[in-house]
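Chemist: Below: sequence and its predicted model.
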Amino acid sequence: MKKVFLFILSFAAVLLLAVFLSPLLYQILPYKFERIFNRIVMVGTLVCVVIFVRIKKETFVQYGLTWQNDSLRFLLTAFFAPVIVLSLYVALQVLVGEAVLSIRDVSAWKWIQRIFLAIAAGLLIGVIEEFFFRGAVMNACRRIWTSTQGLWLSLLVTNLFYSIVHFVHAKKPFVDQTPDFIDGFRLLAAPFSSFAHFSSFWPGFVGLFIFGLMLSGLTLKTKSLYPAIGLHAGAVFFIKTDGLWVDFSTTNMIWGSGKMYDGFAGWGALAILYLILLLILKEPRTMNQGPR
């Protein structure tokens, strides 16, 4: 529990740094204030993760980050599985008229740039979020609640927290052209104002909760964090690149939107994806184990 507290304290320091540093960087960088704020939080969190792991090397084993024989297979399989399944799901949307095939007329360099940036973003987000949620938070909960019922409670708490965090900016506060540190604090307070509008985004909230359960389930099954990192990275990659070739014409409760996880059909696609991964991923062999 001490490790989790230390990490949360470090994360709080990163948030404060973002509050005070964002207005200064806004004066010299050609980006929106909110984007600068978010990037500071992301990079600062990554630095905390690196420092935390270096200081606490045993967390590699405890959180399932030890590199083993099957780690690369886990990572790549879990990365490409959502890309394939979600591509088929979008193809179905096109067939039923819920989406329109629209390949962007941009240069090859733009395509390559978009794809590589999406891969980098997916891996960065996957490493940071899975280390924190499926690593630190879920392990801390399991140490607190050790019974069988405690496992389910750990899954509930971890993934409710995971889903809540992703909607901190569901309703962004207005920031003018002269932001200051007060606007940074307003962004920090966004989670509380966002949930006053829960009825407008609850389908996405439920979808992310389901996705979080999938990530947790794969981590528990394989005793490795790499499947969760791969799955998370692959899903982020797909969502960031599908705009290159498809337009989503409607938004409804059946198909949701282009987010993939905010409609009944999207939840079904996630369930199918999870079953596929459960079938093809097994607990890894350690480096000194022979064939089974």
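Modeler: Nice, thanks for sending it over.
Chemist: Please count neighbours and contacts with C-alpha atoms only from this point.
Modeler: Will do.
Chemist: so where do the strands sit in the stretch 101-250 of the chain?
Modeler: Secondary structure of the stretch 101-250 of the chain (DSSP state E, counting those that start in this stretch): strands at 246-248.
Chemist: can you give me the helices in it?
Modeler: For the stretch 101-250 of the chain, the helices identified by DSSP state H, counting those that start in this stretch occupy 108-130, 138-144, 148-165, 181-188, 190-194, 202-222, 226-241, in order along the chain.
Chemist: Contacts for the third one next, please.
Modeler: Read that as helix 148-165. With contacts defined as CA atoms under 8 Å, 6 or more residues apart in numbering, helix 148-165 is touched by 133-134, 137-138, 141-142, 145, 191, 205-206, 208-209, 212-213, 216.
Chemist: Second structure follows, compare the two:
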Amino acid sequence: MRAFSYFVLLMLGALLISALINYPLYVLFQESMSKGPHKLINTVAKLIAIPGFILIIRHYAIANKPGLGYGLPRSAFIKDLASGWLSGFLILLLLSAVLLLLGVRVAKPPAEELLFLLFKTTLVALIGGLLIGFIEETFFRGGLFGAIRKQHGFATTLLLSSLFYAGLHFIKPLPLAGDEAQTWYSGLLILAGAFDQYGEWATFDSFLALFGLGAFFAVVRERTGNIAYCIGLHAGFVFVIKVVRTFTDVDVTSAFSPVVGNYDGMIGYLSAAGMLIHTLIIYRYWRVQKQVLA
């Protein structure tokens, strides 16, 4: 559990430091910020965590390409990444189609000229998905998974890395009202309310879905021995989510609306169930080394 504890302490420490310097940073950059100081907390914490992340992966001797999951030759890495992207695209396309058929999501009028909006959304979703895939998979299935796997078996590594992955998605700093936002300790007040979603039952379905997604990625990481396929999967998922959310809205009046949570209007009990089935299938049959009889 030591590696897992290091990562938990790293993120909590980074969030605390970010909160302490939140007010002076906001004063410094407020002319270029319109959404308030709470938007700085998570972003600054991620930057602060980078040196600690490097120290942890060095401590566990995984501060190298194979250790972080980049050990494949370039051509094989790109091939796995592309295959992962296509798989992620198809998986989320199927989920989106089901949500549309159930009436959970419905088409909405485009805010701009349709062809231009489609081109812009596709380009942003493609680039954004790849960036998110590389950054998050390097951290979660590279450093976090690799460090825990050094100490534990696969089942424990899957459980801990998936809990951490899902949990971080629900740290949500909220804006302060009135004079509270203009004090030196305002960042601490923002941070104090950032964990409120952990006590809300309404987030359980989204947490379950993200945990399932983390478990799916963990199985892929274990089966492939690298993170190329995980990066592609992650990027493909993000691509479809960004496109679908641009052109559709959640219909809260639908009888099937409970199958999605309030995290992004896409994931929830339905995606969690589908991901569980898919994860069990690939764990049982995908890239399993066959025994050769002498």
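Modeler: Arrived safely. The model shown is predicted, which means the values in this text are computed figures rather than measured ones.
Chemist: List the TM-score for the superposed pair.
Modeler: The TM-score (TM-score structural alignment, normalised by the length of structure 1) is 0.76; 275 aligned residues with a CA RMSD of 3.7 Å.
Chemist: that older thread, in ChimeraX, how would I select just the buried ones from the contacts of helix 148-165 of structure 1?
Modeler: The ChimeraX selection below is limited to those of the contacts of helix 148-165 of structure 1 classed as buried (16 or more other CA atoms under 10 Å):
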select :133,134,137,138,141,142,191,205,206,208,209,212,213,216
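Chemist: Residue 227 of structure 2 -> structure 1?
Modeler: Superposed on structure 1 with TM-score structural alignment, residue 227 of structure 2 falls opposite residue 225.
Chemist: Quick one: residues contacting the nearest residue to that match once chain neighbours are set aside.
Modeler: Nearest non-adjacent residue to residue 225 of structure 1, counting by CA to CA, 6 or more residues apart in numbering: residue 64, 5.0 Å away. Applying CA under 8 Å, 6+ apart to residue 64 of structure 1 gives the contacts 135, 219, 223, 224, 225, 226.
Chemist: Leaving out chain neighbours, which residue sits closest to the fourth one?
Modeler: Spatial nearest neighbour of residue 224 of structure 1, chain neighbours left out: residue 64 (4.1 Å); criterion: CA to CA, 6+ apart.
Chemist: Give me the range in structure 1 that stretch 88-108 of structure 2 lines up against.
Modeler: Stretch 88-108 of structure 2 lines up with residues 82-102 of structure 1 when matched by TM-score structural alignment.
Chemist: and the match of residue 227 of structure 2, what does it touch?
Modeler: By CA under 8 Å, 6+ apart, the neighbours of residue 225 of structure 1 are 63, 64, 65, 130, 131, 134, 135, 219.
Chemist: Now the strand or helix carrying residue 48 of structure 1: buried residues?
Modeler: Secondary-structure assignment from DSSP states H and E places residue 48 of structure 1 in helix 33-55. Counting neighbours by 16+ other CA under 10 Å, one finds that the buried residues in helix 33-55 of structure 1 are 33-34, 36-37, 40-42, 44-46, 48-49, 52.
Chemist: what does stretch 86-95 of structure 2 give?
Modeler: Using 16+ other CA under 10 Å as the test for burial, stretch 86-95 of structure 2 gives 86, 87, 88, 89, 90, 91, 92, 93, 95.
Chemist: what angle do whichever helix or strand the fifth one is part of and helix 204-224 make?
Modeler: The one in question is residue 90 of structure 2. Taking DSSP H and E as the criterion, residue 90 of structure 2 maps to helix 74-101. Using axes from the mean of the first three to the mean of the last three CA atoms, to 10 degrees, the inter-axis angle of helix 74-101 of structure 2 relative to helix 204-224 is 150 degrees.
Chemist: name the helices or strands packed onto helix 74-101 of structure 2?
Modeler: Secondary-structure packing of helix 74-101 of structure 2 (3 or more CA pairs under 8 Å, 6 or more residues apart in numbering; DSSP states H and E): helix 228-247.
Chemist: Now do the helix it packs on: which elements does it pack against?
Modeler: Contacts defined by 3+ CA pairs under 8 Å, 6+ apart place helix 228-247 of structure 2 against helix 74-101, helix 114-137, helix 204-224.
Chemist: Out of these, which one sits most buried?
Modeler: Mean neighbour counts were compared across those using mean count of other CA atoms under 10 Å; the top stretch is helix 204-224, at a mean of 23.
Chemist: what does stretch 123-135 of structure 1 correspond to over in structure 2?
Modeler: Alignment of stretch 123-135 of structure 1 against structure 2: residues 130-142, by TM-score structural alignment.
Chemist: Stretch 201-209 of structure 1 now?
Modeler: The alignment of stretch 201-209 of structure 1 onto structure 2 (TM-score structural alignment) spans residues 203-211.
Chemist: Residues touching the matching stretch, excluding its own?
Modeler: Stretch 203-211 of structure 2 has contacts (CA under 8 Å, 6+ apart) with 162-163, 165-167, 197, 260-263, 267-269, 271-272, 275.
Chemist: check contacts around the closest residue in space to residue 46 of structure 2 that isn't next to it in sequence.
Modeler: In space, and not counting its chain neighbours, residue 46 of structure 2 is closest to residue 14: 7.2 Å by CA to CA, 6+ apart. If you count contacts by CA under 8 Å, 6+ apart, residue 14 of structure 2 has them with 45, 46, 48, 49.
Chemist: change it to 7 Å
Modeler: Counting by CA atoms under 7 Å, 6 or more residues apart in numbering, residue 14 of structure 2 makes contact with 45, 48, 49.
Chemist: Does it belong to a helix, a strand or coil?
Modeler: Secondary structure, DSSP: H, G, I helix; E, B strand; the rest coil: residue 14 of structure 2 is helix.
Chemist: measure it to residue 25 of structure 2 for me?
Modeler: 15 Å (CA to CA, to the nearest Å).
Chemist: ok, now residue 231 of structure 2?
Modeler: 32 Å.
Chemist: Please apply the same query to residue 247 of structure 2.
Modeler: As judged by CA to CA, residue 247 of structure 2 and residue 25 of structure 2 stand 36 Å apart.
Chemist: In terms of packing, which of those two has more residues around it?
Modeler: Each of residue 247 of structure 2 and residue 25 has its neighbours counted (other CA atoms under 10 Å); residue 247 has more, 18 against 15.
Chemist: counterpart of the more buried one in structure 1?
Modeler: Superposed on structure 1 with TM-score structural alignment, residue 247 of structure 2 falls opposite residue 245.
Chemist: Is its match in contact with residue 100, as I believe?
Modeler: No: checked against CA atoms under 7 Å, the pair residue 245 of structure 1 and residue 100 is beyond contact range at 8.7 Å.
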